[in-house]
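Enquirer: A structural model of the following input is requested.
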Amino acid sequence: MGKETLELLSSTRGAILMIAAAALLVWFTLPRKADELPRRIVLFVGAFTFGSLIGTNFGLIIQILALVGAFAEWIATPKALRRGGAVVGWAAAVIGFWALLMFHPNVPDFNTALLGFRKTVLAFAGLALGCAMRPKWIPKLEILIIRFTAAAVAVSIASNFFFPALSSSILRAAGRYTAVYEGQDRLQGIYAGPFHAAAAGLLLVGWAIVRWNLHRRTAIIVGTLGIVCMYFTYVRSAYVTLGLMILVALLMAPHLKVVTRRFAWAGMIALVGYVTLVWSGDDAVLGTVGSISDFSTDNRFLDRIPQWEEAFMLFNDSIFYGWGAGSAGDTMGEAFRTGVHVTPHNMLLKFAVEGGLIGLLLIAGLVAAAVRRIDRTSDQARLGVVSVMVVIGMGLTISSIDMLPITYFAMVLLGLGLTEKHQGKSGGISEVAPAMVDAPGRRHKSGARS
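Expert: Okay, here's the model as predicted:
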């Protein structure tokens, strides 16, 4: 990148920051309706989404707010309105344990420990923020996250084709090998890498699938943005993840008749899509998708097998409390030159290597607590589960939990869909959700179930 380009980019950023500061000043002085989202949450979501454009120091501040602020928001919410007490408790336990792992003897210094901590467990704080939302705020925060993500994806697509200097200015830890597939540059945009961008696209597509009947026009726009973003990242695991998301969305339908009809529609759409791709002769996407079946001879896949084996060995060597925060963090190998490190290319192995058996048990407790609070009859819960499948599906081949801010937002959407369980007077457990709102303009109260 030339000097003139850097100066132009710097001056452009400065102008954008000045305009944004002036707009924020005006925005904070305007009156606001009582049932609207607090300005602090709107500002936070926007800053977290576009933090990479401002700088690493600002990004660190936002991530600290994402962690501390989420739990502070949950604590400040009246007890009768907040949800997911056990889920938030387990999330705090996971985060607290990884905070202790920052002081593991294998971790070389505090900066490395802090980075490893953030990459591994920051996303779980999103559950606390989602559970803290009052019923009238739930649909507003959902739409806010989708709109900001859609805007970020649109900027990423535009920068990839028309403003490459903007994409090149983003500081990324991953090397050139990650940014290229079969000789073609992958779309990264304002995200940390192509996998992050693919996850953003998946989040949008998942929302479009679940909200298709309610927001048809918006779903078409958002879903198209997501598919285009996925396409140009050339990330094969994104297509596997998309298949898992569709399967979960279908299976979570409340009635068998609905499930059957949705499977039929999904099959027809998949067939039409495949025929269209074959007819168009698009070698890029056909090669990307087709290579999934050739995993046994694919070098990128085969290179992961030794890493999986090494991760298993390291887990066995320190089975109870692992090797510390960041010891299985992507792109962190250089920081552990004098210690133990592996890039496991799998989210579960990442937790196992860093936190050992204790870490895995805490993660299992968190998952169990969340599953118990999922009401499959609620569209809000369905959206949350489909969204978190972005993390699970991509986690089969990468340490997907660190794909911030997308993983954080996926956890927020899951938190928005969780109900609460209270102890009834008769000693039984009843499930209560205070006037859950599935989407703008449509409300229902979940009845108590003993």
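
Enquirer: use CA for all of it now, contacts and neighbours both
Expert: OK.

Enquirer: all strands of the stretch 151-300 of the chain, in order?
Expert: Under the criterion DSSP state E, counting those that start in this stretch, the stretch 151-300 of the chain contains strands at 180-181, 184-185.

Enquirer: same for the first one, what does it pack against?
Expert: The one in question is strand 180-181. Counting by 3 or more C-alpha pairs under 8 Å, 6 or more residues apart in numbering; DSSP states H and E, no packing neighbours are recorded for strand 180-181 among the helices and strands.

Enquirer: Make a markdown table out of the strands of the stretch 151-300 of the chain and add distance to residue 164 and mean neighbour count.
Expert: Compiled in a markdown table, the strands of the stretch 151-300 of the chain are given as follows (distance: least, C-alpha to C-alpha, whole Å; neighbours: other C-alpha atoms under 10 Å):
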| stretch | distance to residue 164 | mean neighbour count |
| --- | --- | --- |
| strand 180-181 | 15 | 16 |
| strand 184-185 | 11 | 14 |
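
Enquirer: Between those, which one is closest to residue 387.
Expert: Of all the strands of the stretch 151-300 of the chain, it is strand 180-181 that lies closest to residue 387, at 26.0 Å by C-alpha to C-alpha.

Enquirer: Would you do the same for the sequence below? I want to compare the two.
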Amino acid sequence: MRFLNPSANALEATVCHPLPPSYILTQHEREKEQTRPAHSKFLNDLANDTPLPMIVDAECGMPLDLGKWGCLWEEDGDDPELNPNPANAPKLDPKDHFLLLDPSSIAAPYTPAGGASGTSTPTPMPHVTWLRKTEYITREGVTRSTAISDSKHTPLAPIDVSRSAQIRDIESSFAAVEEFDLAELRHPNKPRVTAVESYDILPDADIWANAYDLFRFSERPGDRPPDAEDPRLDCAILRPMESDGDHFLAYYLTKEDEAALQFKEERAARDPNSTEEGEPTNFHFIRDYEVVKVEQEVPNEFLLVISDEDVQDEFGDVQASSRAKGAYYKNIERKMLLKKRRVNSYQAYVDKWDVVKVSHVPMSKEEEDEREEALAEVMDPMYLLNRADMDAEGEEVEEETEVERPGGDIVDPIDVFGE
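Expert: Have a look, this model is predicted:
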């Protein structure tokens, strides 16, 4: 469909009118509205009476007379003009020879006028949509050329995975750790940073049997202003609670700072294997917190304790460390984000404690066995081998307890005798 412009008379009538076209009224135009002798809406009749010529072109601007080919209207007509024989193709105009070339063979990057022309191999531009921005097209071309150059590298040599090769690589790793120069170490992201000292990274056997969770609060916990120092926050208690199917955590702190400091000092000085019971420390209820987000797996965050051979106590005296120099780590089990739970004075949940008394008590036999089993993961060199043997024995026991029916079907004994 093609459209023609309105007639010249209609344009002259519109242009010569004293009222200018205005679609947005400014403050100045609003003030002139009161003094105008006429309004632009009176031109609506003139616009409606002016016809807009429209020509419907069935050939879409390209004339196509099908009457020139009689084969289209005759039954079993020969159409060599429409479908020429490939063996006897008509002669192509010299101006159209470039249409038969392969586009990839003639595609070349744009060279400005007067620029130097090189003999480098042209890089074909990728096919992109017409709405895509040009900077993305250029970036993709650079990325693709880089990928092509990387793919031309020689393939890696095959890796020897034999037992002797593994032993050789393991022994060489010890030599690489013991014989290295700190001055040659480079930070992967900060080139100006230099290494000062090195530590062996080892599992922390002192706390390996414990499970640690990382709690993050949406705002500072406790009942003191944010700018006030509160030494009680690093020895708080979080107690799981439930009320009408709603799970949350009750938060407890000591009332005085002295009680928290004394609790931390006694805990640091006490032997974990001691059987003596200590004096209880009272922790008072502060408020409830609800869990906003929980991450069940934390693969990239650890607790890290750096231990030197000589350490200084709180009085500045140098004392020998109880363990070798190194960086000791322990994994984090979960991460939780907490926020304050709205206080409802009309809701009373059962099993609420206002005070929690914490004291040191000896571990039971079950707790000691569970602790020893957890420590075996880092203390027993044969832990993995023993665990594999236990798994194999469990599979054998399961196979031996299978019962065979007279018909030949094998079933589980639980299905026969019940639990």
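
Enquirer: Can you pull the TM-score for these?
Expert: Here the TM-score for the pair of chains, by TM-score structural alignment, normalised by the length of the second structure, is 0.16; 105 aligned residues with a C-alpha RMSD of 6.7 Å.

Enquirer: now the strands of the stretch 151-300 of the first structure as a markdown table including distance to residue 286 of the first structure?
Expert: As requested, these are arranged in a markdown table below (distance: least, C-alpha to C-alpha, whole Å):
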| stretch | distance to residue 286 of the first structure |
| --- | --- |
| strand 180-181 | 13 |
| strand 184-185 | 14 |
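
Enquirer: Residue 311 of the second structure in helix, strand or coil?
Expert: Following DSSP: H, G, I helix; E, B strand; the rest coil, the label given to residue 311 of the second structure is strand.

Enquirer: Next: residue 385 of the first structure.
Expert: With three-state DSSP as the basis, residue 385 of the first structure sits in helix.

Enquirer: burial of it, as a residue count?
Expert: Here the count is done by other C-alpha atoms under 10 Å, and residue 385 of the first structure has 27 residues near it.

Enquirer: Would you confirm that it contacts residue 416?
Expert: No. Counting by C-alpha atoms under 8 Å, residue 385 of the first structure stays clear of residue 416, with 10.4 Å between them.

Enquirer: anything in contact with each of the two?
Expert: Counting by C-alpha atoms under 8 Å, 6 or more residues apart in numbering, residue 385 of the first structure and residue 416 have no common neighbour.

Enquirer: quick one on the thing from earlier: can you tell me which of the strands of the stretch 151-300 of the first structure is nearest to residue 267 of the first structure?
Expert: Taking C-alpha to C-alpha, strand 180-181 is the member of the strands of the stretch 151-300 of the first structure nearest to residue 267 of the first structure, at 28.9 Å.

Enquirer: among the strands of the stretch 151-300 of the first structure, which is nearest residue 271 of the first structure?
Expert: Shortest distance between residue 271 of the first structure and the strands of the stretch 151-300 of the first structure, using C-alpha to C-alpha, is found for strand 180-181: 26.0 Å.

Enquirer: Can you mark which positions in stretch 277-285 of the first structure are buried?
Expert: Within stretch 277-285 of the first structure, the residues that qualify as buried by neighbour count (16 or more other C-alpha atoms under 10 Å) are residue 285.

Enquirer: Check the separation of the first and last residues in that stretch.
Expert: Terminal residues of stretch 277-285 of the first structure are spaced 8 Å apart (C-alpha to C-alpha, to the nearest Å).

Enquirer: Quick one: the strands in the stretch 301-450 of the first structure, in order.
Expert: 420-423, 429-432, 437-439, 442-443.
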